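A.B. asks: just coords:
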């Protein structure tokens, strides 16, 4: 009855266990029975009848079969135990004594101890009495050493890069007396085309330095080093690098790209291009400006042409990168790389322009062997009124033996890398937040009533966006007409084409436009010498933008005023942060003047002062102008 429960393939354990021995014996009996002669049919039939009768009994009696089964197992255990005891060798057996005496002795003693202490089932699995409990935790570690405080690499000085060479702002010198001398033809061109004969301080420093390098390189190709120039806006930086480049290339035989000038905006491209066209009159040099109006394919045809290949290229960094990646530009003959408005260009990561351009220059120069071919190393010239001191940004330029030229009124102002024109007067006035709605009217009142009242001519007003500039220009025109103020207002912004902007600039320079409303598109590099007043209608977003905005006036040693309109306490806090952005601005020992806003000039003795008293009639007429502007907008 137990044969069906076991499989002959299952391994049999040899542990001393009565039940297992019973199963083993049953299993052996089954194997013996299976192996017997098959002709013994009667024995098989009896076993089958016995199994059938037992199965019928199990079905009929249920629990009685279980009890009978347990009794059978108990009898078998007793029987097996007796057999084991009979087969166990006695102590007198020599084999027992020699091989197993010690083992059975320990087994016997163990059995006696368990019988004395109780049954095996009562023995606890583990006993924690007398064992000290402990809580698992991390293994104690030695104290870690403290790191030293990391120092930032950003400083407010470039002394770590090069020893500054100072030049005073007031210094002037005739172009004809510079040493080494400038070509006589270039001096005549400066007098005829530009109407100037004296060089400003930055022009003296840069031109004399580069001409001295050119003279030394006649006998030796050893590179002299790159230039970093920190000078105020309007100090003449464009001519400072154009004159030495033209003099170095005027005798070239085969046209090839020998100078690349990078600027941040399209208007600045036009300005530099116009300057070079005037300066190269009578000199066989090809000047090319990359413009968005011309396709890359058309520009590439001129770059690879043999006869019309440019000598000087003016562009923004993005367009230069496009031509380099398409193998349109051969920079193997490059002698000068100019980065104008460097702080803005280095902040731009468009197409990773700096690394691509510098790597291409290095690759082209590495192909030449100085022992086999006379070739001059490319000189990099970095110009800005707000020269960055960030070592991370400057490192992308891979400067070689850099020389730092600082145009400053005092050598003691080492850390002031933001330069203000020394003829600039900075002013501001504050109005209550409740007058913000009438801010355009307040601006016109100031232009007509403050001082001599001639600020209605040649004024540049900065707004925060293209939409603001367009709206403000039209509203100022309507208000001026309503209040009888003879002022012509126009706006210029990035939505206009280059030709449209040039027409507006020309009209403004000729006096056909009195007030020009602009965005920051004009805040970099544009040279309009007729500007006498710059107004920050909307405050700039940074100190750098403030420097470049007010730097549109007081150019070329002419007088100029930079005015900021501050509304409410919130804007005043921001204005102080922008204008007094740390000890980094050189104001040439001048301060920012506050204009007192009063109702009546006779009631206040503050100097300077501005009388502002808007009557109910003034406010009503202004609101009428707003309705007229709204009507124009919706009629479109």
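C.D. replies: That came through, no problem. None of the values given here were measured: they were computed from a predicted structure. Numbers count the residues shown, from 1 in each chain.
A.B. asks: from here on, contacts and neighbour counts on C-alpha atoms
C.D. replies: OK.
A.B. asks: mind naming the longest helix for the chain?
C.D. replies: When the chain is parsed with DSSP state H, its longest helix is helix 63-87.
A.B. asks: next SSE downstream of it?
C.D. replies: Per DSSP states H and E, helix 63-87 leads on to helix 94-95 as the next helix or strand towards the C-terminus.
A.B. asks: need the contact list for residue 561.
C.D. replies: Contacts for residue 561 were tallied using Cα atoms under 8 Å, 6 or more residues apart in numbering; they are 424, 425, 426, 427, 532, 533, 534, 550, 553, 554.
A.B. asks: comparison target below:
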């Protein structure tokens, strides 16, 4: 007890220290330093009352002093010093009554708290509900995106989400394009190529710029989204041939990847026509030859350009075909990229890119620097519906990309929603019609009635797309029987589907291109592989699975600026709803064009007439004949 009483007396007699150590981790700093420097590191100046002027128990004075110092270092949110009025102005503006208010500690702390502005809680400005785009059009007219789709598009890299837009009507004479060699100008003139289309006018200057350069600088990769028939093949074939025409030693310097064999033949034909007289060796790799025959050709021919399917190319890489190497590759072209990236084809992207990056030309360190120079591979990605999925694009390891979208004009809105529509577009010269068929059971008859009852009968170069191989075989035969029983036009109708032998498919396509076949019933197998300029009418007998397939189907016509018509047959309410929601309203069309609505009554004989019933009766006989043929075939 005595010791406690003595301790209280000592605490009572002990004077309050004037300098209290700062409440900080820095042992060298003190309150004297803070007061002398007048620095609070941007902290708010908290006017705490002095311990001597406030009735505080002396034994708590030390802790209160520490609290004062610590509080002076705490920054308080508020308006900046630049926006605060001067101290003198503030004092003049304070009424006398407020100056005489209570100066107690609680009152001062309350006033300080009221001055704090919670800046972090100020809401961000929200966009208005309706925003207009150039030309005054209401943005609400664009199709609405689901939350999931909007999130996916928001994750797209900026270089892919904000491409360079090129107007479809752009035309530039080949004579005005800088960088073309005199030999190439002469070849183009002989082939009757006078003007470069939009995709060529946009891409050729970027590619021709580096044709004559030998510097090993990284060249930008080119990504192009352009409608079918817009001239993409010529856009990459011209600079490749011009760049390789002066080569001395044959090496694989250009590699073109395509999804189907018909496309391989088509692209190879364009490359050969441009390379005439250069001595360049071109080799196609597909299923038309055995794998061992291709290996012998690679070793003996020493190709400069290879056009191949991804699967067969992967086979040669993994089998280490003698003489086959990508060490000297300069150009990697991925045509119809959306289909190739959507389908793995033995994980071709990873295999090919790894082969390109690991098989580099090596040289001893003592050789000159130029002996180890190697130009980086430039990737040229083309598609009518170019994917903007970052995960799929990552497999190609794009570098310094330049993205071009042909369609919508050079001043098209580059917003996420607009680019989502521009990803799927149709040629500007295409006329689209949706035909309403009341009864699905008479669709084959209605198809022929549309063909033959038109003001100018449609009897040549007609493509009809169906959903399956079985449907193609059935419809092709039924249309032939209907023509024999009802119309007597002698139409030649054939099918081209997956179950047909590849050699037979090739002969069928050649006959169709020559005009020997009037109507070709096919599946999506050749939706990307037919390039016949005479095609003027494409029919979607069965609705396509989605807008991507629709764009490629109707892209078989209206190619290279020529006119064309796409007909889609829809029966019940569900098919109409599906067409508008999944296809019709989600595809970009220039100049405000829209799909025309047509009713079957406008295209067939009036119901109730003698001719109407004659055609109906003939159709029933054709159905019975088809049934008999199918039954007979099954019993054999």
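C.D. replies: That came in fine, so what should we check first? Being a predicted model, the structure only gives us computed values, none of them experimental.
A.B. asks: need the TM-score between these chains.
C.D. replies: The TM-score (TM-score structural alignment, normalised by the length of structure 1) is 0.70; 469 aligned residues with a Cα RMSD of 2.3 Å.
A.B. asks: output the residue interval of structure 2 matched by the longest helix of structure 1.
C.D. replies: Following TM-score structural alignment, helix 63-87 of structure 1 has no partner segment in structure 2.
A.B. asks: what are the contacting residues of that helix?
C.D. replies: 18, 19, 21, 22, 57, 58.
A.B. asks: what's the PyMOL line that selects buried ones from the residues you listed?
C.D. replies: The PyMOL command for the buried members of the contacts of helix 63-87 of structure 1 (criterion: 16 or more other Cα atoms under 10 Å) is given here:
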select buried, resi 18+21+22
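A.B. asks: can I get the contacts of helix 63-87 of structure 1 in JSON lines including distance to residue 104 of structure 1 and secondary structure?
C.D. replies: Shown next, in JSON lines, are these (distance: Cα to Cα, whole Å; DSSP: H, G, I helix; E, B strand; the rest coil):
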{"residue": "18", "distance to residue 104 of structure 1": "18", "secondary structure": "helix"}
{"residue": "19", "distance to residue 104 of structure 1": "22", "secondary structure": "helix"}
{"residue": "21", "distance to residue 104 of structure 1": "20", "secondary structure": "helix"}
{"residue": "22", "distance to residue 104 of structure 1": "23", "secondary structure": "helix"}
{"residue": "57", "distance to residue 104 of structure 1": "45", "secondary structure": "helix"}
{"residue": "58", "distance to residue 104 of structure 1": "43", "secondary structure": "helix"}
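A.B. asks: would you list the contacts of helix 63-87 of structure 1 in a markdown table and tack on distance to residue 373 of structure 1?
C.D. replies: Shown next, in a markdown table, are these (distance: Cα to Cα, whole Å):
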| residue | distance to residue 373 of structure 1 |
| --- | --- |
| 18 | 104 |
| 19 | 103 |
| 21 | 103 |
| 22 | 105 |
| 57 | 117 |
| 58 | 114 |
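A.B. asks: and the contacts of residue 561 of structure 1, which is closest to residue 616 of structure 1?
C.D. replies: residue 427 (28.6 Å; Cα to Cα).
A.B. asks: in three-state terms, label that closest one for me.
C.D. replies: strand (DSSP: H, G, I helix; E, B strand; the rest coil).
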